[in-house]
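Q: just a sequence and a predicted model for now, questions to come.
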Amino acid sequence: MSNPLKVINISQSTPTIAKELLDAATSQGFLFLEGHDFTQKEVDQLFDLSKDFFNLPTDYKLKYPVDSSNHGYAQMGKENLNPSDQKQGDPKEALNITSLNFETGTSSLVVPDWITDDKDRDALVSNTIQKLYQLSLQILQYLAIALEIENTENTKGEDWFASRYKPDLSSGSTFRFLHYPGQKSLNPESVIRAGAHTDYGSMTLLFQKENQEGLEIYSPVSKKWEQVPFVPSTIDGMAPPIVVNVGDLLSYWTAGLLKSTIHRVKFPKKVQETGQDRYSIVFFSHPNDDALLEPVPSEVIRKIEGRGANKDTNYITAKEHLQKRLSATYGWKQ
């Protein structure tokens, strides 16, 4: 399988990294990020934890149902990421952990006691959440530098995004375990495991496993669906590159310059035939709830007319945007 995405190594800061990230974000909207500080051991432990959780009895998992805060367990078919084209919910289950405090890596809401009552599991989850938050801020800082965001009265240009991600304030950021049960049917209507969609926040960071491929993007470059392969690590002892993609808010803030690319999960033929399950671990990075979706103060963005935040004068907040998207996904009334 060919790889349509750039692999960018951020382990050594160089003058070209910011430009490389911006080029990827403005072309495909997706990239592979190497040089993060997640070890293979850590990521293996996360996937083991995820598999063990989803193997728990359904009655136990349903004690923690997903609610209007997007927190909790979403059972099979609960979520529909493409409600305009799909009548049935997606054939997957998920555990969402929201209402996060990034100073502690913990949620203010109830997390399954199978995790919180076990010291090792609890520490693994909270440490992962903190590290993913810090990594997302690092990426945002590079993008701010590449966009040449201007200094404002209270904020340096390179910190413009980060200033809207205060660790102790509420946000829509979500840490998520996902399980797509395998199936052997070759019915083309049954191979979509997560409907075509864009992500609701600013950026998404994704761990995926070898031989559990399925992610596809609708490439803004080729104008067709492209499979995203598994890419192994080139750094000894470290986990494979993390898939990073731009979400709606970064695209909106930048008047569409950064691409929030449509993507889906579709089981490849070999996975259908083997009945292989797919597990993925995702961090959806959102700004603080009260962050306004206003134009980024950058000459690069100012030149783009009639798109995203540049076309509006009444700006909504990040929380208002998220509530609209979640209402459509879960069928909730606003």
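A: Cool, got the structure.
Q: contacts and neighbour counts: CA atoms only from here.
A: Will do.
Q: how long is stretch 103-111 from one end to the other?
A: For stretch 103-111, the first-to-last residue distance is 17 Å (C-alpha to C-alpha, to the nearest Å).
Q: only the buried residues of the helix ranked longest in the chain, if you could.
A: Using DSSP state H to define each element, the chain has its longest helix at helix 119-146. Buried positions in helix 119-146, judged by neighbour count with 16 or more other C-alpha atoms under 10 Å: 121-122, 124-133, 136-137, 139-146.
Q: just say helix, strand or coil for the most centrally placed residue in the chain.
A: With distances taken as C-alpha atoms, centre = their mean, residue 204 lies nearest the centre of the chain, 2.3 Å away. Secondary structure assignment for residue 204 (DSSP: H, G, I helix; E, B strand; the rest coil): strand.
Q: all helices for this structure, in order.
A: Using DSSP H, helices in the chain cover 17-27, 40-54, 58-61, 113-116, 119-146, 248-253, 269-274, 299-302, 318-330.
Q: okay, pairing it with this:
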Amino acid sequence: MSATGVPIIDLSPFEGPDAEESRNVELAVKEACENIGFLVVTGHGVPDDVILRMRQVSTAFFDLPERLKRQSVSEPGQTMGWVPSQKESLAATREEDTPPDLKESFDIRRPDAPEDEYYNSGMGQYFFRPMVWPKDPDEFRETWTEYYHEMERLAQRVMRLFAGALNLPHDFFADKLDRSVDYLRCVNYPAQDEEPLPGQLRAGAHTDYGTLTLLMTDDAPGGLQVQAPTGEWVDAPNVPNAYVINIGDMMSKWTDGRWVSTVHRVVNPNDSVRGSSRRLSIPFFQNPNYDALIAPISPHDGTNQKPQEVFMAGEWLMAKQNKSRVK
């Protein structure tokens, strides 16, 4: 357990040869998800060189002149491709009126979606529309695609772990995530040459929308803070090449609120380092299939549905995204 109350958990024993050690990982994750909704994981299996190349190519992209980044700008009203600074207000998803967030980002969806009706009609056209890839750097598309698939594999592993922690079969969520609406995003928090507006943060207080988030961040001033059950804001621990995992709203709904989707934010650096405090974060957001129905499940056998609380994952996700966009 870290000093902040966000636990650091080694995933490597999960599904290994020692059943007791594997179960201990599940129990540690269960406790974290019930108490704070955040954990930091090592033993995740993502190669260090893949993480390094993802950082390097993304930094090179954000260092490009704005005129070149605009060649990959998202469609009007959408968050895909390059999204300039102050075009998103995450606090608005909680009905808070704050200035836009001080960040720019690049987003992709599934980079190789099959040509079938699920991906190419209705909500599929919204969630899986074609990408406009940057021309520079040359290796951008290849690197992002490779990293996306590493995150997809890790997210699927974590969901098997979540199922075990809920005393469900490890494959319980598989058919709800086999065509998942996953987003890979890299966020550049530039050094702040000017003082932020009152109430303006790098990322306003919010909860994530889906099942889980995998976050690779760096050790730079002005970072991630988690709201503890006491209401206190605590810094998330920084462990080199470890992933911060938090559960989102839909995972909390699936557990009938037993697991908490915790409010978090990214704060500004203090005045003494504001002009030299660039920060790069790489979150991967896993969301269920857009046609998956979200309803409370029994912690034992998955049969205790509550139809009055059912909603479709895609509708929830679209509503949250629309609230966050600065008009």
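A: Sure thing, it's come through. What you see is a predicted model; the values in this text were computed from it and never measured.
Q: after superposition, what is the TM-score?
A: TM-score for the superposed chains, counting by TM-score structural alignment, normalised by the length of structure 2: 0.84, backed by 303 aligned residues with a C-alpha RMSD of 2.7 Å.
Q: coming back round to it: got the angle between the longest helix of structure 1 and helix 40-54?
A: 120 degrees (axes from the mean of the first three to the mean of the last three C-alpha atoms, to 10 degrees).
Q: residue 183 of structure 2 -> structure 1?
A: Correspondence of residue 183 of structure 2 to structure 1, assessed by TM-score structural alignment: residue 174.
Q: buried residues, stretch 83-91 of structure 1. List them.
A: For stretch 83-91 of structure 1, the neighbour count (16+ other C-alpha under 10 Å) marks 83, 89-91 as buried.
Q: whoops, stretch 190-202 of structure 2 was the one
A: Buried positions in stretch 190-202 of structure 2, judged by neighbour count with 16+ other C-alpha under 10 Å: 190-192, 200-202.
Q: equivalent analysis for stretch 7-24 of structure 1, please.
A: Using 16+ other C-alpha under 10 Å as the test for burial, stretch 7-24 of structure 1 gives 7-10, 17-24.
Q: structure 1: which residue goes with residue 25 of structure 2?
A: Matched by TM-score structural alignment, residue 25 of structure 2 corresponds to residue 17 in structure 1.
Q: test my guess that its match contacts residue 11.
A: No: with contact defined as C-alpha atoms under 8 Å, residue 17 of structure 1 does not reach residue 11; the gap is 9.9 Å.
Q: quick revisit: thought the match of residue 183 of structure 2 was touching residue 285?
A: Yes: checked against C-alpha under 8 Å, the pair residue 174 of structure 1 and residue 285 is within contact range at 6.8 Å.
Q: so these two - more neighbours on which side?
A: More crowded of residue 174 of structure 1 and residue 285, by other C-alpha atoms under 10 Å: residue 285, with 26 against 23.
Q: and the more buried one, what is it in contact with?
A: Neighbour list for residue 285 of structure 1: 133, 136, 172-174, 201-205 [criterion: C-alpha atoms under 8 Å, 6 or more residues apart in numbering].
Q: and the residue nearest to the centre of structure 1? What does it align with in structure 2?
A: Per TM-score structural alignment, residue 204 of structure 1 is aligned with residue 213.
Q: go ahead and confirm its match touches residue 247.
A: Yes: when contacts are counted by C-alpha under 8 Å, residue 213 of structure 2 is listed as touching residue 247 (6.4 Å).
Q: quick one: map residue 142 of structure 1 onto structure 2.
A: Per TM-score structural alignment, residue 142 of structure 1 is aligned with residue 161.
Q: any idea how far residue 113 of structure 2 is from the residue lying closest to that match once chain neighbours are set aside?
A: Computed as C-alpha to C-alpha, 6 or more residues apart in numbering, the closest residue to residue 161 of structure 2 that is not its neighbour in sequence is residue 26, at 6.1 Å. Using C-alpha to C-alpha, residue 26 of structure 2 is found at 32 Å from residue 113 of structure 2.
Q: what of residue 147 of structure 2?
A: Residue 147 of structure 2 is 16 Å from residue 113 of structure 2, by C-alpha to C-alpha.
Q: which residue lines up with residue 80 of structure 1 in structure 2?
A: With TM-score structural alignment as the criterion, residue 80 of structure 1 lines up with residue 89 in structure 2.
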